[in-house]
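Q: From the sequence below, what's the structure:
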Amino acid sequence: MSAPPVTELNTRARDIFRLVVEGYLTNGQPVGSKTLAGPKSEGGGGLNLSPASIRSVLAELEGLGLLAAPHTSAGRMPTETGLRLFVDGMMQVAEPSAEERRAIEDRLSARGPIEAALEATSALLSDISGAAGMVMVPRREPRLAQLTLVPLAPTRALAVLVGEDGGVENRVIDLDEPASASALEQAGNYITARLAGRSLAEAAAAMRAELSDGRSQLDAVSRDLVERGLAVWSEDAARRPVLIVRGAANLLDETALGDIERVRQLLDDLEKKQAVAELLESARTAEATRIFIGSENRLFALSGSSVIASPYRDREGRVVGVVGVIGPTRLNYARVVPMVDFTAQTLSKMRALGKIIG
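A: Take a look at the predicted model:
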């Protein structure tokens, strides 16, 4: 059911609807007419209306599909349709304070590899939202600038890959046969001279073609080193997780005890990392933060969860991944949305400044 435009609600209906939604998002409980009529000083809505008049408006909002009345309570809570109307047309976001901005920037400012930054980002989003933080790791395919093979032991070598983006990665290679320092140097020079500027997949394909055609002047040992030097990254990329989730335990708060089946379903959903990553992938093309509420996405239709997601960028301004938060539909959208957006902006800025490698 699509939500009616906010303009179709009169002032009284808008005020009552807003109070119900805000009360529900704050406490996670249905809001009754007596609460709405009570004085603000006691946590009520401070409406200058009788409970009977309020109940009449609540019934109208329920008829529009914006509110629902759980059978265990006389109060009302927003439906997914109502939440969408509130988020899109009525919510007043609470921009991060200067102190909160500094805290986010400090948390993400440490120099290091992209994996460490994404782990920190996911944990940060969990702390901010009180729910679970998620970061989709970019499917990286670095282009080669240089590869160096350094001897560690007779049958072990350290492969040092430098990408065109300035990223540096190290891998230890186990060798079937002992290799001399000169053989390692020859293999590294071969890759750097002939395959620089190509992605790992392109480099591996070109290398195999040259070796199989007999065009390479490398000896058998160096050929083996070249193959291993490239394969170690291809294998690593295949194993690389596409999603980092932190703070799932936050989903098991006091309010979850009465709805444990929904939480169990949500935790099951989070185990399907590929499916969750595909959902976040749909936010890559967004110009700003996207909000998915409940059954608007089939993946979370049963658990009735919401996802807030925002894309982040690399040094060239290209969208390379998505950061987000997942939790119950009663997330504090007004606070979490701008926090997720600012975190994505900060992660992009740190990458642009070269503080995050990869």
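Q: okay, CA-based contacts and neighbour counts for the rest of this
A: Noted.
Q: And for Ala13, the neighbour number?
A: By other C-alpha atoms under 10 Å, 18 other residues sit near Ala13.
Q: how much space between it and Gln92?
A: Computed with C-alpha to C-alpha, to the nearest Å, the distance linking Ala13 and Gln92 is 18 Å.
Q: residues contacting Glu80?
A: 66, 293-295, 329 (C-alpha atoms under 8 Å, 6 or more residues apart in numbering).
Q: repeat that for 7 Å
A: Applying C-alpha atoms under 7 Å, 6 or more residues apart in numbering to Glu80 gives the contacts 293-294.
Q: Check Pro178 too.
A: Neighbours of Pro178 in contact, by C-alpha under 7 Å, 6+ apart: 154-155.
Q: what's the burial count for Glu8?
A: Neighbours around Glu8, by other C-alpha under 10 Å: 9.
Q: again with the one 3 residues further on
A: For Thr11, the count of nearby residues is 11 (other C-alpha under 10 Å).
Q: Go ahead and confirm Ala288 touches Ser310.
A: Yes - between Ala288 and Ser310 there is a contact at 6.3 Å, judged by C-alpha atoms under 7 Å.
Q: now what about stretch 81-95, what contacts it?
A: Here stretch 81-95 makes contact (C-alpha under 7 Å, 6+ apart) with 1-3, 6, 65-67, 334-335, 338.
Q: what's in contact with stretch 341-353?
A: Outside stretch 341-353, the residues that touch it by C-alpha under 7 Å, 6+ apart are 104-105, 108-109, 289, 310-315, 323, 356-357.
Q: Pick the one among those closest to Leu270.
A: Val323 (14.8 Å; C-alpha to C-alpha).
Q: State the helix or strand in which the closest one lies.
A: strand 319-328 (DSSP states H and E).
Q: about what we covered before: so which of the contacts of stretch 341-353 is the closest to Leu36?
A: Thr289 (31.6 Å).
Q: here's the other one to compare against:
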Amino acid sequence: MSEPIGQLTDRMREIFGQVVDRYIDSGAPVGSKVIAEKVNLSPASIRGVMQQLEERGLLTHPHTSAGRVPTEMGLRLFVDGIMQASLPQKRMRQRIEAEIEGRPVEEALRAATQTLSGLSECAGVVTAPTQEVRLKQLAFVQLDEGRALAVLVGDDGSVENRVVPIPPGTSSFALAEVGNYATQKLAGLTLSEASQRLRRDIAAHKDAVDHAAAELVAAGLADWSRDGDNRPVLIVRGQANLIDESAAADLERVRLLLEELEDRQEIARLLDGARDGEGVRIFIGSENRMFALSGSSVIAKPYRGVDGEVIGVIGVIGPTRLNYARVVPMVDFTAEALTRRMS
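A: Here you go, the predicted structure:
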């Protein structure tokens, strides 16, 4: 835990803020002469204040002759007590909303993550809702004697097409009939529930539907349901953003981070820790065990569904020197935009 910001003098606070701002901007240690251009003090006086800040654990210097850089504890103090964040620019907000609007859920999540990644210049991550899709419409188009194209529409707007085998002699009328039956009688059920209901109706000889075609649909719905359960619940986009010009000086850290991003289960667990609470969660460096080696930060916020319950988390992963004042509002706005899309 860093000390309260109120324990710093106004001079210490001003110089500390200048060091952090310059470091975030350049990624390089910040010297007293650079700060003197912004603060009405001599370089010698600034060095004295920097030394005090270093003694408090807020700054450090990587080389004896170099300037200072903020420690993880210093970055935490900056984020919690000094940083001034504001709403993203209007064009950024419009871009985020335009990418999400009107898309099926999974496409919206991928687009939101890709857009957030590009705007923040970090890797974007999102956990997808785990609830099973509910059936809205089912239709078939016969391709030939033994195959048909099945088109399944979910109540979340998702559309999935599959080529399925059909029993010999199945007519296009029988396929249309069972598709209409599924749409009229099974809409609103999850795919596994729809499959079970259809099998019960077949066994009870309810409705005059072709039983061979109906059995095919029941099996197909069950397969779709199992496939949905096995889909990855984590989407990662924009890893290439982590390899920029500044990364050349710190290739080992970038290599470690890219390796850590391959562990999808650990990232999902980390994001799961951000599900509680209303606001944006910020994990800096070793504050989370997963990214302790690479010294990376995570900014994340949950988004909600129709009933107001948290259904996922979206965020970014990047170096600890990322521009928190710029990126935190982006993550916050994207999570809110997704909540509006899901509601």
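Q: Let me see the TM-score of these two.
A: Once superposed, the chains reach a TM-score of 0.87 (TM-score structural alignment, normalised by the length of structure 2), with 340 aligned residues with a C-alpha RMSD of 2.7 Å.
Q: doesn't Ile173 of structure 1 fall inside a strand?
A: Yes - assessed with DSSP: H, G, I helix; E, B strand; the rest coil, Ile173 of structure 1 lies in a strand.
Q: Could you give the number of residues near the nearest residue to it once chain neighbours are set aside?
A: Counting by C-alpha to C-alpha, 6 or more residues apart in numbering, Ile173 of structure 1 lies nearest to Ala157, which is 5.2 Å off, once chain neighbours are set aside. Per other C-alpha under 10 Å, the neighbour tally for Ala157 of structure 1 reads 23.
Q: So the counterpart of Val307 of structure 1 in structure 2, which state does it fall into?
A: Alignment note (TM-score structural alignment): Val307 of structure 1 maps to Val298 of structure 2. The three-state assignment at Val298 of structure 2 reads strand, by three-state DSSP.
Q: Now for Val298 of structure 2: which residues touch it?
A: Neighbour list for Val298 of structure 2: 282-284, 316-318 [criterion: C-alpha under 7 Å, 6+ apart].
Q: Tell me the residue in structure 2 aligned with Met339 of structure 1.
A: Checking with TM-score structural alignment, Met339 of structure 1 has Met330 as its match.
Q: distance of its match from Gln94 of structure 2?
A: Taking C-alpha to C-alpha, one finds Met330 of structure 2 at 12 Å from Gln94 of structure 2.
Q: ok, those two, which is more surrounded?
A: Neighbour count, other C-alpha under 10 Å: between Met330 of structure 2 and Gln94, Met330 has more, with 27 against 11.
Q: A helix includes the more buried one, no?
A: Yes - assessed by three-state DSSP, Met330 of structure 2 belongs to a helix.
Q: and the closest residue to Gly247 of structure 1 other than its chain neighbours, how far is that from Val232 of structure 1?
A: Distance criterion C-alpha to C-alpha, 6+ apart; nearest residue to Gly247 of structure 1, sequence neighbours excluded, is Ala132 at 4.5 Å. According to C-alpha to C-alpha, Ala132 of structure 1 and Val232 of structure 1 sit 32 Å apart.
Q: go on, Leu36 of structure 1?
A: As judged by C-alpha to C-alpha, Leu36 of structure 1 and Val232 of structure 1 stand 63 Å apart.
Q: try Ala179 of structure 1
A: 17 Å.
Q: Show me what the strand holding Val323 of structure 1 is packed against.
A: Using 3 or more C-alpha pairs under 7 Å, 6 or more residues apart in numbering; DSSP states H and E as the contact test, the elements touching strand 319-328 of structure 1 are strand 132-136, strand 305-313.
Q: Deepest-packed of those, please.
A: Mean neighbour count (mean count of other C-alpha atoms under 10 Å) peaks for strand 132-136 among these, with a mean of 29.
Q: which residue numbers in structure 2 go with that one?
A: Going by TM-score structural alignment: strand 132-136 of structure 1 matches residues 123-127.
Q: what about that stretch, how far off from structure 1?
A: Once fitted to structure 1, stretch 123-127 of structure 2 is off its aligned match by 2.1 Å on average (mean C-alpha distance after the TM-score superposition for structure 1).
Q: what residues does the helix or strand containing Ile128 of structure 1 touch?
A: Assigned by DSSP H and E, Ile128 of structure 1 belongs to helix 114-129. Contact with helix 114-129 of structure 1 is made by 108, 132-135, 244-247, 325, 336, 340, 356-358, as judged by C-alpha under 7 Å, 6+ apart.
Q: and of the residues you listed, the nearest to Glu281 of structure 1?
A: Closest to Glu281 of structure 1, out of all of the contacts of helix 114-129 of structure 1 and judged by C-alpha to C-alpha, is Val135, at 10.7 Å.
Q: what's near enough to touch that closest one?
A: Val135 of structure 1 neighbours (C-alpha under 7 Å, 6+ apart): 118, 122, 243-245, 322-324.
Q: show me where structure 1 has helices.
A: Per DSSP state H, structure 1 carries helices over the ranges 11-27, 33-37, 51-63, 80-89, 98-108, 114-129, 181-195, 200-212, 220-239, 260-271, 273-281, 333-352.
Q: closest to Arg171 of structure 1 out of these?
A: Short answer: helix 220-239, nearest of these by C-alpha to C-alpha, at 7.3 Å.
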